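Colleague: My questions concern the predicted model and sequence given below.
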Amino acid sequence: MTFRFDNSWIAALPGTYLAAAPDPAPAPRLLAFNRRLAEGLGLDAAALETEAAELLSGARLPAGAEPIAQAYAGHQFGGFSPQLGDGRAHLLGEVVDGTGRRWDIQLKGSGRTPFSRGGDGKAAVGPMLREYVMGEAMAALGIPTTRALAVVATGAPVLREVELPGAVLTRVAASHIRVGTFQFFAARGDQAQVRKLADYTIARHYPDCAGAENPYVALFDQVIARQARLIAQWMGVGFIHGVMNTDNMALSGETIDYGPCAFMEGYAAGTVFSSIDHGGRYAYANQPLILGWNLARLAESLLGLFDADQDRAVDMANGLLEGIAGRYRAEWVAVMRAKLGLAGAEEGDGDLADGLLAVMEGQGADWTLVFRRLAGAVGGDATGIAPLFDDPTGLRDWLPRWQARLAPDAASRIRAANPAVIPRNHKVEEALAAATGGDMAPFDALVAAVSEPFVEREAYMLPAPQGFGRYVTFCGT
């Protein structure tokens, strides 16, 4: 089995990585394999599946692999760390699919690297399977995302609060270029490397920018556009990333690093799932604000490329940064128009969407079910949606305003724009607990369900049962 590697990062960007070999798994065993993704990459899926336990665990390197750990910095919860880097990940190389798109093939949880900062470089079965299921859910929802090609149990334990079975995930990404990648070199005053990195990013992700009057300003503008659209899509499905650090914002516009993430159930703007986000920095409603904050850090790193005159460079950056809120709002309103089944576009559509959120706040109203059940309220019958609210009075007042804006085929539009199935927190925990204990059946069933999110499967549509309690997630390191 061959990946037909074509490793452009190594060739184009020396000095941005360190060679690092993954640890060989002592007793690798394949837990999950993404056949559809393998086929999309142009790989021989059947052949790869037979060898995946060894090739995707570090036990044996695929032919042509040149494993490296990439360097990056990052603001983590607002504090700057000048050196982070791949502390438990090894980029094996890149493959080009049948359409000409380039993809990184990276092992995660594959052992120490020069950037491990005292960590063990390992990962446990649960967090790696979480990343697999979350990536598949997001992909099925049409939201740009990294995905998992496989998860392999290593046969070695990982010590966290308790001893857990270890695993390696194979992550497929359009690239691993992060805001923090630029920060790493900008913080060192290495403008030559920042320029090379920007040129590489343009060539790989934004080739149209190469012909712009100022390619680097054009690059920043296009990154803003992709990120504004991405975060609006997150907000539309109630997704909370949990660690929107600058090292977790990819310039490709993909969702990356599924650590303490989760999908919101009962709507509350301040919802936080991460065990380490004590101040709510990355709460649901704060994600658009962090979008702007992170992009400001990218602008700082690119200033020297915008213009040789610092004052002019700052003016260029500020001009684009000041427009982020409006660009995000436009993307969010577009998402909400689709979710609400509205006809055309009118000035007050954003206010209409805000009105529904105001009605939902504090009511325990399930985000996914409310929007899905709006399809049944198109004709004025609120019996399906009203029970989702502790007090439906506000909902009943809002419904006539909404019904006045509906498209003729609103019910079908609503069902097409609003999933029936998301990775419900209790179903995720149930699947991960079973898998950690050796039973993969609940995980496989969950992946099948979230991979067809608009197909109604009642067992995967219900909110967490009474007694599930407040949901808390962890980063897995």
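Modeller: Arrived safely, thanks for sending.

Colleague: make it CA atoms for all contacts and neighbour counts henceforth
Modeller: Will do.

Colleague: Can you list the helices and strands that the longest strand belonging to the chain packs against?
Modeller: In the chain, with assignment by DSSP state E, the single longest strand is strand 147-159. Secondary-structure packing of strand 147-159 (3 or more CA pairs under 8 Å, 6 or more residues apart in numbering; DSSP states H and E): strand 29-33, helix 35-40, helix 45-55, helix 125-140, strand 163-173.

Colleague: Make CSV out of those and add distance to Arg229.
Modeller: Output for those, formatted as CSV (distance: least, CA to CA, whole Å):
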stretch, distance to Arg229
strand 29-33, 30
helix 35-40, 24
helix 45-55, 32
helix 125-140, 14
strand 163-173, 18
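
Colleague: nearest to Asp86, of those?
Modeller: Smallest distance to Asp86 across the helices and strands packed on strand 147-159 (CA to CA): 13.0 Å, for strand 163-173.

Colleague: residues in contact with the closest one?
Modeller: Strand 163-173 is contacted from outside by 56-57, 103-110, 122-125, 128-129, 132, 145-158, 254, 436, using CA atoms under 8 Å, 6 or more residues apart in numbering.

Colleague: residues of it that come out buried?
Modeller: 164-173 (16 or more other CA atoms under 10 Å).

Colleague: want to compare, so here's the second one:
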Amino acid sequence: MSINFSNSYRDLGEAFSQNILPDPVAQPELLLWNESLAKALNISFTNTFNATTNKEQENDLLAQYFSGNRLLEGSKPIAQAYSGHQFGQFNPQLGDGRAHLLGDIADAQGQRWDIQLKGSGVSHFSRQGDGRCALGPALREYIMSEAMFALGVPTTRCLAVVMTGQSVYRERPYAGAIVTRVATSHIRVGTFQYFAARDDVESLKKLTLYSIKRHFPALISASDDKAINPEQVLAFFSAVLAKQIPLVLSWLRVGFIHGVMNTDNTTISGETIDYGPCAMMNDYNADTVFSSIDRNGRYAFGKQVNMMQWNMTRLAETLLPLLSGDEDERVAQLQPLLTQFHQDFEQGYLVMMAAKIGIDEPIEGDASMLNELIALLKKYRLDYTKTFTALTASLSGSAIEAPLVDALNEWLPRWHARIDDFKVAAQQLMRKNNPVVIPRNHHVEALLERCQESDDLTELHQFLAVLRQPYTLLDDTTKYQDAPIDGDKGYHTFCGT
């Protein structure tokens, strides 16, 4: 297989990772292969497969490579080191306990991407874990990340899911699987915390310089690419902050609840990572939370902006040693950036919500109109996705169902008056921002259950085909638009480890 690997993160040195090979598995079998992603990454098989190679042989070879049984040419696998605040409690050593970074590759545009196996065995970061992943969580990551990508949400993606032929034990035995994750990098807030917690300033400098080169190369001058100065550190922090705003706002736009926004699950690239306890909101409620491990609602739907601000403050703390002046002076350099971050989030939220009701440029009075709508959504327990879908369709003359009309009867005239002069443009904007279908929790769970009981993937591919066009009504879309009858009462998601 022709993949032109670099191992740039490994080259940072032993302090950053452990050199370790994936643990072999018994009977790898390719279950899912993301052909469109492979093409986007410029992954070629021309040197591996020939005219006499049949599909079964191709899949067998892919299964060997993306289970870790065979090493791709140029790959030097590592387990990355990082720390993290987990539900507010700091753990100084987490790291890849069941993942192996195979290396990074460049696509046709020169953008670099990490290729990582997840569920591929233990490392010295495993903390008594088995290093494995069950089939259900692997499929969930594939489904959810593809859905999020199509929804326009910044996200990691999945290249492959391979069954291992071995069982993993959680509450009971489950079929094991390995998922191949693709990301612009796996550098987290927790990666910076790892070195800050050890007072390892030299490694912190090295990590920051690497991060700038990888994600924000415009901040590095060609004449000085081996060191960083305090001004570049501040510019780097500002750039990282800017990445988080569209990330979280896009979660709020589509009703996504991450479920485990720990600092080790917050990337500096602003990509959604870790689809374990995630879920989608049905009836609007800012306090909605489904994660079984989020017992106090720390990462509830409506708290995600505040928690990202909290996480970014933790990142700011790690960068203090790289700035000039005494501690107070260093804090004073970062504080205005965090203040601006808060203000940008507030303005961004207004613009995002305004777009959902067809307003491109909010003016005075729009915020109160939106707040009134949100209050009605909560009061009448209106379905978040269905409400905005109905409002969008109503601009083409589709009747709004009676329960929704009754709930919004005083609000609708105010909205119509606001957009009366630009209804066509308003509907076009709403169609871009309001999906007609999302990966509803009950459909995802039902499908995962069936996939774990049967090797028939017909329905999975049907579901994915719909989710990959979430703003278009296809023949099969209506099968997946319904809200759960019980409103997901008692529903819980789990991290999968």
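Modeller: Yes, it's here. What you see is a predicted model; the values in this text were computed from it and never measured.

Colleague: returning to what we had before: which outside residues touch the longest strand of structure 1?
Modeller: The contact list for strand 147-159 of structure 1 (CA under 8 Å, 6+ apart) reads 25-35, 37-38, 52-53, 56-57, 122-125, 128-129, 131-132, 135-136, 139, 163-173.

Colleague: among the residues you listed, which ones are buried?
Modeller: Buried members of these, counted by 16+ other CA under 10 Å: 25, 28-35, 37-38, 52-53, 56-57, 122-125, 128-129, 131-132, 135-136, 139, 164-173.

Colleague: What about the counterpart of Asp309 of structure 1 in structure 2, how many residues nearby?
Modeller: Under the alignment defined by TM-score structural alignment, Asp309 of structure 1 is paired with Asp326 of structure 2. By other CA atoms under 10 Å, the residues close to Asp326 of structure 2 number 11.

Colleague: Where in structure 1 does stretch 181-191 of structure 2 align, residue-wise?
Modeller: Under TM-score structural alignment, the match for stretch 181-191 of structure 2 is residues 171-181.

Colleague: just stretch 100-107 of structure 2 next, same as before
Modeller: The aligned range for stretch 100-107 of structure 2 is 90-97, by TM-score structural alignment.

Colleague: can you pull the contacts of the residue nearest the centre of structure 2?
Modeller: Structure 2 has Thr272 as the residue nearest its centroid, 1.6 Å off, counting by CA atoms, centre = their mean. By CA under 8 Å, 6+ apart, Thr272 of structure 2 lies in contact with 153-156, 247, 266.

Colleague: Identify all contacting residues around stretch 336-343 of structure 1.
Modeller: The contact list for stretch 336-343 of structure 1, computed with CA under 8 Å, 6+ apart, reads 236, 345, 349-350, 353, 371, 374, 405-411, 413-414, 417-418.

Colleague: Tell me the spacing between Asp342 of structure 1 and Pro387 of structure 1.
Modeller: For residue 342 of structure 1 the amino acid is Leu, not Asp. Between Leu342 of structure 1 and Pro387 of structure 1 the computed distance is 23 Å (CA to CA, to the nearest Å).

Colleague: Would you indicate which residues of the single longest helix found in structure 2 are buried?
Modeller: Looking across structure 2 with DSSP state H, the single longest helix is helix 327-356. Residues 330-331, 333-334, 337-338, 341-342, 345, 349-356 are the ones in helix 327-356 of structure 2 that count as buried (16+ other CA under 10 Å).

Colleague: Many thanks, we can stop here.
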